[in-house]
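**Student:** just need the structure, nothing else, for what follows:
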Amino acid sequence: MSTRARQFSAEVLRREELSPHLVRLTLGGAGLAEFTSTGVPDEWVGLVVPGQFQSRYYTVRSWASGELVVDVVVHDVGLVTEWAARDCVGEPVTITEPRGSFTLPAGAAWVLLVGDLTGLPAMARIAETVDLPTRIWAEVPDDLGSYLPEGSNVTWLAPPAPGASALAEVVDGIDWPDGDGYFWMAGESAQMRAIRKHLMRERGLASTAYDVMGYWRGSAQRQPRAVDPGPIYRAGKAAGKTDDQIWAEYDDARNT
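**Tutor:** Okay, here's the model as predicted:
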């Protein structure tokens, strides 16, 4: 029997425009008294805003002193984006208990992070948390040079067009470090599918050596729902399916 994710009430304490496309919301209130972070650096929560009944998922940029910070990508339309684009301070929201997937394999000597604007909050928190040589590729439309930790080894990339991404091409050209490490990536779903295939077929990486997640779909500009890949992967392996077939099922589950 499945258990419904626990929910917490909160309110918007502060709102800050970090760039034309990124808004920081600081959430707090008595309803977060029992909220507990997983400590996983790419953890996310579901966010339900006034007038909406569906949650959208956002990285927990930070959690400290009873305040939870999420950075929201704003664009023309969307369940949360239109609300976050205006003054929403003082308004009530609901968040779900956090989930995360970043898992460094034993013996990892380096970390590679690749993502677009939706993946930037997680990449920043990972870079702050992981004590390993870390290289970052960030595809963003705005000047966010101070967003990542000072001293980050980052390559800033411009999207090929509004609402588009070319990160699969970027990954094809990566000069990989020697030894074993961990590759983490988040962005547009079609790009992520192409990259996942590249990692499996061209790089021959074990499934434990990377985490690639589609955060949004270019065709519909809608964020896929969060789905735990673990049960899908284990069931697929038990059924004798290939990694390509299993990850295709995972993408289908996130986009339904």
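
**Student:** from here on, contacts and neighbour counts on C-alpha atoms
**Tutor:** Noted.

**Student:** now the strands for the stretch 101-250 of the chain?
**Tutor:** 111-116, 134-139, 153-157, 182-188, 210-216 (DSSP state E, counting those that start in this stretch).

**Student:** flag every buried residue along the third one.
**Tutor:** To tie it back to what came earlier, the one meant is strand 153-157. 154, 156, 157 (16 or more other C-alpha atoms under 10 Å).

**Student:** the second one and residue 188, how far apart?
**Tutor:** Just to be clear, that refers to residue 156. Distance of residue 156 to residue 188, computed by C-alpha to C-alpha, to the nearest Å: 17 Å.

**Student:** what of residue 175?
**Tutor:** With C-alpha to C-alpha as the criterion, residue 175 and residue 188 are 22 Å apart.

**Student:** give me the more crowded residue out of the two.
**Tutor:** residue 188 (29 against 7; other C-alpha atoms under 10 Å).

**Student:** find the nearest non-adjacent residue to the more buried one, please.
**Tutor:** residue 216 (5.0 Å; C-alpha to C-alpha, 6 or more residues apart in numbering).

**Student:** just checking, that neighbour touches residue 187?
**Tutor:** Yes. In this structure, residue 216 is within contact of residue 187 by C-alpha atoms under 8 Å, at 6.5 Å.

**Student:** and those two? which has more neighbours close in?
**Tutor:** Each of residue 216 and residue 187 has its neighbours counted (other C-alpha under 10 Å); residue 187 has more, 25 against 21.

**Student:** and that one, what does it touch?
**Tutor:** 115, 116, 117, 118, 119, 213, 214, 215, 216 (C-alpha atoms under 8 Å, 6 or more residues apart in numbering).

**Student:** now the closest residue to the second one other than its chain neighbours: how far from residue 111?
**Tutor:** With C-alpha to C-alpha, 6+ apart as the measure, residue 139 is the residue that lies nearest to residue 116, at 4.4 Å, once sequence neighbours are left out. When C-alpha to C-alpha is the yardstick, residue 139 and residue 111 sit 17 Å from each other.

**Student:** is residue 55 in contact with residue 48, as I believe?
**Tutor:** Yes. With contact defined as C-alpha under 8 Å, residue 55 reaches residue 48; the gap is 4.6 Å.

**Student:** helix/strand/coil for residue 27?
**Tutor:** Put simply, residue 27 is strand when judged by DSSP: H, G, I helix; E, B strand; the rest coil.

**Student:** alongside the first, I'd like the structure of this one:
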Amino acid sequence: MPAVVMGTVTGVRRTSPSFLTVTLAGCSTLETGGFDQRIKILLAQPGQDEPVLPPAEDWYGVYREMADDVRPVMRTFTIRAQRGEEIDIEFALHGDAGPAAAWALSAAPGSRLGIIGPEIGDNPKAYQYMPRRPDWQLLVGDDTAVPALASIISALPADAVARVFVQVPHAEDVREFETAAQVKVEWCVGGGLADAVRSAELPDGTPYAWVAGETSIVRDIRRHLTGTLGWDSKPHYFGGYWKAGQSEG
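**Tutor:** Okay, the predicted model is just below:
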């Protein structure tokens, strides 16, 4: 059974033009599995001081039955870090005016946010990153995948080898990833993520790919890896996080 908690903002930090990290307390019953750990965030409807949360038991069934003007807006995010009862959620502002970005930009200490995620002892955790003894890893994402990529890269062991391709909107969004692994990062500022992967000279050996971001870009990269390069698609993760031309709703 998942944990359903009301998080309270204790800090907001703008790290670059496209990224903002919000720290929330009240999350002691949550337990991240690390990597690209997914959670649901619940945002209040207009006129509400805080979102109305469903119970942990049959939370989705209750959520679906809520009235339209009561049901909180729900989005999927990554736990970036956890320190006891506090968690960090990093928001990719992503150039849009969707409800999650709007909430993050207006968040201040005391702001409230609902969270649905893995409770302590819940196993398996809700993450997609699951390499199976590869010789090397291909990690690819646009700005919406940067929080997950940063978490994955920070958890890599020292003997891991990874090629990383990241697309961000602005040069000021480029960052250093903390890791003990052997990681080579190529940044694509403003676009060109799929082209960078297609033109790259990739290592020999058994690979593992984790690719996430805009749906059509992820599809192009998947076609290149499985079609042009002949990789088996089954061991890898290809996640369409959003679609160009569609608002966040």
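
**Student:** just to revisit the earlier point, and the contacts of residue 187 of structure 1, which two are furthest apart?
**Tutor:** Spanning the widest gap among the contacts of residue 187 of structure 1 are 117 and 213, at 13.4 Å by C-alpha to C-alpha.

**Student:** higher neighbour count, the two?
**Tutor:** More crowded of residue 117 of structure 1 and residue 213, by other C-alpha under 10 Å: residue 213, with 27 against 23.

**Student:** check contacts around the aligned residue in structure 2 for the more buried one.
**Tutor:** Mapped onto structure 2 by TM-score structural alignment, residue 213 of structure 1 lines up with residue 239. Residues counted as contacts of residue 239 of structure 2 (C-alpha under 8 Å, 6+ apart) are 211, 212, 213, 215, 218.

**Student:** again, 10 Å this time
**Tutor:** Contact analysis of residue 239 of structure 2 by C-alpha atoms under 10 Å, 6 or more residues apart in numbering lists 128, 141, 145, 210, 211, 212, 213, 214, 215, 218, 219, 222.

**Student:** checking those against structure 1: which ones persist?
**Tutor:** Mapping the contacts of residue 239 of structure 2 onto structure 1 (both residues aligned by TM-score structural alignment, their matches' C-alpha atoms under 10 Å) leaves 128, 141, 145, 210, 211, 212, 213, 214, 215, 218, 219, 222 still in contact.

**Student:** ok, and the most crowded of those residues?
**Tutor:** Result: residue 141 is most packed of those (other C-alpha under 10 Å), 28 neighbours.

**Student:** how near is it to residue 248 of structure 2?
**Tutor:** Distance from residue 141 of structure 2 to residue 248 of structure 2, by C-alpha to C-alpha: 18 Å.

**Student:** same deal with residue 218 of structure 2?
**Tutor:** Counting by C-alpha to C-alpha - residue 218 of structure 2 and residue 248 of structure 2 are separated by 18 Å.

**Student:** repeat that for residue 169 of structure 2.
**Tutor:** 18 Å.

**Student:** what residues sit buried inside the lengthiest strand in structure 2?
**Tutor:** Longest strand in structure 2 by number of residues (criterion: DSSP state E): strand 3-16. Under the neighbour-count criterion of 16+ other C-alpha under 10 Å, strand 3-16 of structure 2 has 3, 4, 5, 6, 7, 8, 9, 10, 11, 12, 16 buried.

**Student:** for stretch 190-204 of structure 1, same thing?
**Tutor:** Neighbour count says stretch 190-204 of structure 1 has 190, 191, 192, 193, 195, 196, 198, 199 buried, by 16+ other C-alpha under 10 Å.

**Student:** tell me the counterpart of the second one in structure 2.
**Tutor:** What that stands for is residue 191 of structure 1. Per TM-score structural alignment, the equivalent position to residue 191 of structure 1 in structure 2 is residue 217.

**Student:** re the thing from before, packing partners for the longest strand of structure 2?
**Tutor:** Using 3 or more C-alpha pairs under 10 Å, 6 or more residues apart in numbering; DSSP states H and E, the elements in contact with strand 3-16 of structure 2 are strand 19-25, strand 38-43, strand 86-92, helix 99-106, strand 112-117.

**Student:** can you pull the contacts of the residue nearest to residue 220 of structure 2 when sequence neighbours are not counted?
**Tutor:** Among residues not flanking residue 220 of structure 2 along the chain, residue 194 sits closest, at 6.6 Å (C-alpha to C-alpha, 6+ apart). Counting by C-alpha under 10 Å, 6+ apart, residue 194 of structure 2 touches 140-141, 165-167, 188, 216-222, 224.

**Student:** nearest to residue 97 of structure 2, of these?
**Tutor:** Of these, the one sitting nearest to residue 97 of structure 2 (C-alpha to C-alpha) turns out to be residue 167, at 19.8 Å.

**Student:** how close does the aligned partner of residue 154 of structure 2 in structure 1 sit to residue 84 of structure 1?
**Tutor:** Taking TM-score structural alignment, the alignment pairs residue 154 of structure 2 with residue 128 from structure 1. Separation of residue 128 of structure 1 from residue 84 of structure 1 (C-alpha to C-alpha): 26 Å.

**Student:** so which of the two has more stuff around it?
**Tutor:** Set side by side, residue 128 of structure 1 and residue 84 show more neighbours around residue 84, with 23 against 14, by other C-alpha under 10 Å.

**Student:** aligned partner of the more buried one in structure 2?
**Tutor:** Per TM-score structural alignment, residue 84 of structure 1 is aligned with residue 104.

**Student:** list the residues that contact residue 222 of structure 2.
**Tutor:** With C-alpha under 10 Å, 6+ apart, residue 222 of structure 2 has these contacts: 194, 209, 211, 216, 228, 229, 231, 233, 236, 237, 238, 239.

**Student:** so who does the second one touch?
**Tutor:** Residue 209 of structure 2 makes contact with 129-131, 134, 136-140, 162-164, 222, 225, 231, 233, 235-238 under the criterion C-alpha under 10 Å, 6+ apart.

**Student:** can you pull the contacts of the closest residue in space to it that isn't next to it in sequence?
**Tutor:** Nearest non-adjacent residue to residue 209 of structure 2, counting by C-alpha to C-alpha, 6+ apart: residue 138, 4.6 Å away. Residues in contact with residue 138 of structure 2 (C-alpha under 10 Å, 6+ apart) are 161-165, 183, 197, 202-203, 207-211, 236.

**Student:** alright, calling it a day.
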